[in-house]
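K.L.:
here is a sequence together with a model predicted from it:
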Amino acid sequence: MKRILHWVVKALTAFDWPLLMLLVLMTILGMTVMHSAVGGTDWRFADQSRNFLIAFIFMWVAAMMPPPLLMRLSPYVYAMGVALLLGVEFFGETSKGATRWLDLGFVRIQPSEMLKISVPMMLAWYFHRHQGTLRVLDFLVAGVLLAIPFTLIVMQPDLGTALLVFASGFCVIYFGGLSFRLLAPIALAVVVGLGTLVYYETDICQPDVDWVVLHDYQKYRVCTLLDPSSDPLGKGFHTIQSMIAVGSGGLYGKGYMMGTQTHLDFIPERTTDFIFAVYAEEFGLYGGVMLLVLYAVLIARGLAIAARAHTQFGRLLAGSMSMMFFVYVFVNVGMVTGILPVVGVPLPFMSYGGTALLTLGVACGILMSISRYRPVRT
């Protein structure tokens, strides 16, 4: 009996309660919007309920694992992730023009999702091992560790997931001590590149112009962002309809289950990538701001956990997990409102999908593990 009671107490203390309360609130909000997006309680609503339950279980398991154990597992998890990506490259299954899945016989998985967690774990482990003795070479090695999975995911092609993996890994490198002076030339090159893209948009978006580094569909997504009206019934349809939905919500929204763009099937992928358009149409500007405030509080809680972490590994990993949430929200809301190209990034705890929810659940569990960890003093 004492052993069972001890286990229950340990399970309950594994949670970071402020973070858990935020997640419960966002789960309720997410399921409410999903109910409206699907128009009732069909199989997608039931599946999403199941996905939340599975994500909660994985979050709880991750929260029970102390950071020293996570740190020891990091190189092995990273190596397994890269090996699975190589398996996708040679033996992967293709669907809708992309080779992203690997059939292991008993289950079909998308290995790129686990790299969102394993890459920052590996880099946090690396910088923890070299803290106090960091050299330029160490940052180059970290860059290679990040570039390997990023390149393999881009080759699938899956630019959205690749950007998320890159962002989560880059945050670890930056928090690890990367000098801002080294970032300035990169930032300047990005600004110049974007300016050139906008200035020469008419010329470089011609069908016979090959962008070399991007696939044709990725090129058209960027060109559609610059001028959605160039193909309003084709490649620009997603962006135009989502912007109409967001704008038609006004200040207060049209009301729950009253979104015309949503329920007349004008919003494509309304349960996944474009669910923010459903939310904004029905809850308006005030509702959208409230949702962004909730995300901001969630990110702030994660950064507070990172600031109070007792190890370099914990600080870097918690900071990366927190910023991963920021990138998710920024990219998704940006593409729905027409300021970023459509790259297939879900909105955390709102979009339908089990794999993304599982990844987010593990990330939250890691934050809870770091929050409750107290090193044993000898």
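P.N.:
Good, I have the coordinates. Residues are numbered from 1 along each chain as shown.
K.L.:
CA only for contacts and neighbour counts going forward, please
P.N.:
Will do.
K.L.:
so the nearest residue to Ala11 once chain neighbours are set aside versus Gly354, what's the distance?
P.N.:
Nearest non-adjacent residue to Ala11, counting by CA to CA, 6 or more residues apart in numbering: Met64, 7.2 Å away. To Gly354, Met64 is 21 Å away according to CA to CA, to the nearest Å.
K.L.:
out of these two, which sits in the busier spot?
P.N.:
More neighbours surround Met64 than the other of Met64 and Gly354, with 22 against 18 (other CA atoms under 10 Å).
K.L.:
ok, the more buried one - contacts?
P.N.:
Contact analysis of Met64 by CA atoms under 8 Å, 6 or more residues apart in numbering lists Ala11, Ala14, Gly365, Ser369.
K.L.:
now swap in Ile366 and tell me
P.N.:
Met59, Ala62, Ala63, Pro67, Ala318.
K.L.:
Three-state assignment for it, please.
P.N.:
Under DSSP: H, G, I helix; E, B strand; the rest coil, Ile366 falls in the helix class.
K.L.:
hmm, back to that, which one of the contacts of Ile366 sits closest to Tyr174?
P.N.:
Minimum distance to Tyr174 across the contacts of Ile366 is 13.2 Å, recorded for Ala318 (CA to CA).
K.L.:
want to compare, so here's the second one:
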Amino acid sequence: MTASALTRPGERDRLSVKFSEIDWRFAGLLFAIAGAGSMMLYSVAGGSWEPWAANHLIRFSLCFALMIALGLVDLRVWMASAYPVYAIGLVLLICVELFGYTAMGATRWLNLGFTRIQPSEIMKIGIVLALARFYHGASAKDASFSFKLLIPAAMIGAPVLLVAHQPDLGTAMLIALTGAAVMFMAGLSWKIIFTGVAGLAAAVPPFVMFVMHDYQRKRILTFLDPESDPSGSGYHIMQSTISIGSGGPLGKGYILGSQSQLEFLPEKQTDFIFAALAEEFGFVGCFSLLLLYAAVILIALRIASLSHSHFGRLSAAGVTATFALYVLINGAMVMGMAPVVGVPMPLLSYGGTVMLTVMIGFGLVMSTRVHRYLELPSGRGFFF
């Protein structure tokens, strides 16, 4: 499809034309990762579709259809909804503080009676949309070095503090790093970047010692020396590294991973499914999966770079940054290179909430591709 066909009046709004612009290579890569996830969930369940593998495939199929539908939504609609989505997410996070549902020692959900929602997941999309909307109407000077940068800093800081207080350190870290990535891609001055990194490094020790909850602090200290508590807080890291190391170059074979089959590996269907894959398929299996993730990230960044609108570029790149951070943090976590913070491997781990968030984000990426030639207004109003 040529640029002229997509920009002619009456052509760009036809669903058939939009549908033809869907990037099916990108979609196929997502299918491959989700398929690998279902295969591993079948394995860690002892060769059974229940309770995880079948649900994983069903959820992905529904989320995939949603992604395609969202990809056909006009990019102007995404832009108009940016600030409202962020505002709704922030209000819901405040509601969690006031009357949230508590489970497993954390208050992260709102109980609606018929279901529970986790507003921090909404904020993962909301922060990308809102920052992309802000920078779409900002000048290069404002994006680089200006007192107006206090606005996006506050937009990031408010949800990060609320989510960290729940406590949910993993999600708070994702929101903060995603926001920082969008600011960097928008043209943030290197002076501010270096100052921020130095300030963050200086703040880490007092934050760990005086702000973190006891169990969070214990996770950090155990990460540095997991053998100090091998049957307690160090158990997860030790069993995960044992699983990865025992896989060797080619692995033990499908459904033959002793750590997962004998229930030594904790959270084998969620946070540590990558370790189960490493045990069964070894270095080759892990490397192959990481290649799929790398291909998704590179194609998504390519889509972002081709957008004619600043909002499209930043929103697609911001979603891609979130996805890449999921992969990076989970990979480092299961290899013992980062503390255990409860960040799953996207589309591979079992869990409907994260999958839904990721696929909604990729719906935005797909919309950016379909409407890549669309020019957007640069107004600074709430909607446009």
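P.N.:
Looks like it came in fine. From a predicted model like this one, the values you see are computed outputs, not experimental measurements.
K.L.:
if we can go back for a sec, to which residue of structure 2 is the residue nearest to Ala11 of structure 1 aligned?
P.N.:
Matched to structure 2 by TM-score structural alignment, Met64 of structure 1 sits across from Leu72.
K.L.:
can you show me the helices along the stretch 201-350 of structure 1?
P.N.:
In the stretch 201-350 of structure 1, the helices defined using DSSP state H, counting those that start in this stretch lie at 201-204, 216-226, 237-248, 260-263, 275-308, 312-336.
K.L.:
about what we covered before: ranking the contacts of Ile366 of structure 1 by neighbours, who comes first?
P.N.:
Neighbour-wise, the contacts of Ile366 of structure 1 (other CA under 10 Å) top out at Ala318, 32 neighbours.
K.L.:
do you know how far the closest residue to it other than its chain neighbours is from Arg372 of structure 1?
P.N.:
Ranked by CA to CA, 6+ apart and with sequence neighbours excluded, the top spatial neighbour of Ala318 of structure 1 is Ala306, at 4.9 Å. Distance, Ala306 of structure 1 to Arg372 of structure 1, using CA to CA: 12 Å.
K.L.:
the counterpart of Ser367 of structure 2 in structure 1: what's it in contact with?
P.N.:
Matched to structure 1 by TM-score structural alignment, Ser367 of structure 2 sits across from Ser369. Ser369 of structure 1 sits next to Ala14, Phe15, Ala62, Ala63, Met64, Met65, Pro66, Pro67 when contact means CA under 8 Å, 6+ apart.
K.L.:
could you rerun that using 6 Å?
P.N.:
Shown in contact with Ser369 of structure 1 (CA atoms under 6 Å, 6 or more residues apart in numbering): Ala63, Pro66.
K.L.:
where does it sit: helix, strand or coil?
P.N.:
Following three-state DSSP, we place Ser369 of structure 1 in the helix state.
K.L.:
am I right that the residue nearest to Ala318 of structure 1 is in contact with Leu317?
P.N.:
No: between Ala306 of structure 1 and Leu317 no contact is recorded; they are 7.7 Å apart, counting by CA atoms under 6 Å.
K.L.:
the more surrounded of these two?
P.N.:
Between Ala306 of structure 1 and Leu317, counted using other CA under 10 Å, Leu317 has the larger neighbour count: 33 against 25.
K.L.:
what residue in structure 2 is paired with the more buried one?
P.N.:
Using TM-score structural alignment as the criterion, the counterpart of Leu317 of structure 1 in structure 2 is Ser315.
K.L.:
same thing with Gly234 of structure 1?
P.N.:
In structure 2, the residue matched to Gly234 of structure 1 (TM-score structural alignment) is Gly232.
K.L.:
again with Pro18 of structure 1
P.N.:
By TM-score structural alignment, Pro18 of structure 1 lines up with Arg25 in structure 2.
K.L.:
can you tell me the element its match falls in?
P.N.:
Element membership for Arg25 of structure 2 (DSSP states H and E) is helix 24-44.
K.L.:
got the angle between that helix and helix 273-306?
P.N.:
Using axes from the mean of the first three to the mean of the last three CA atoms, to 10 degrees, the direction of helix 24-44 of structure 2 lies 170 degrees away from that of helix 273-306.
K.L.:
sounds good, over and out.
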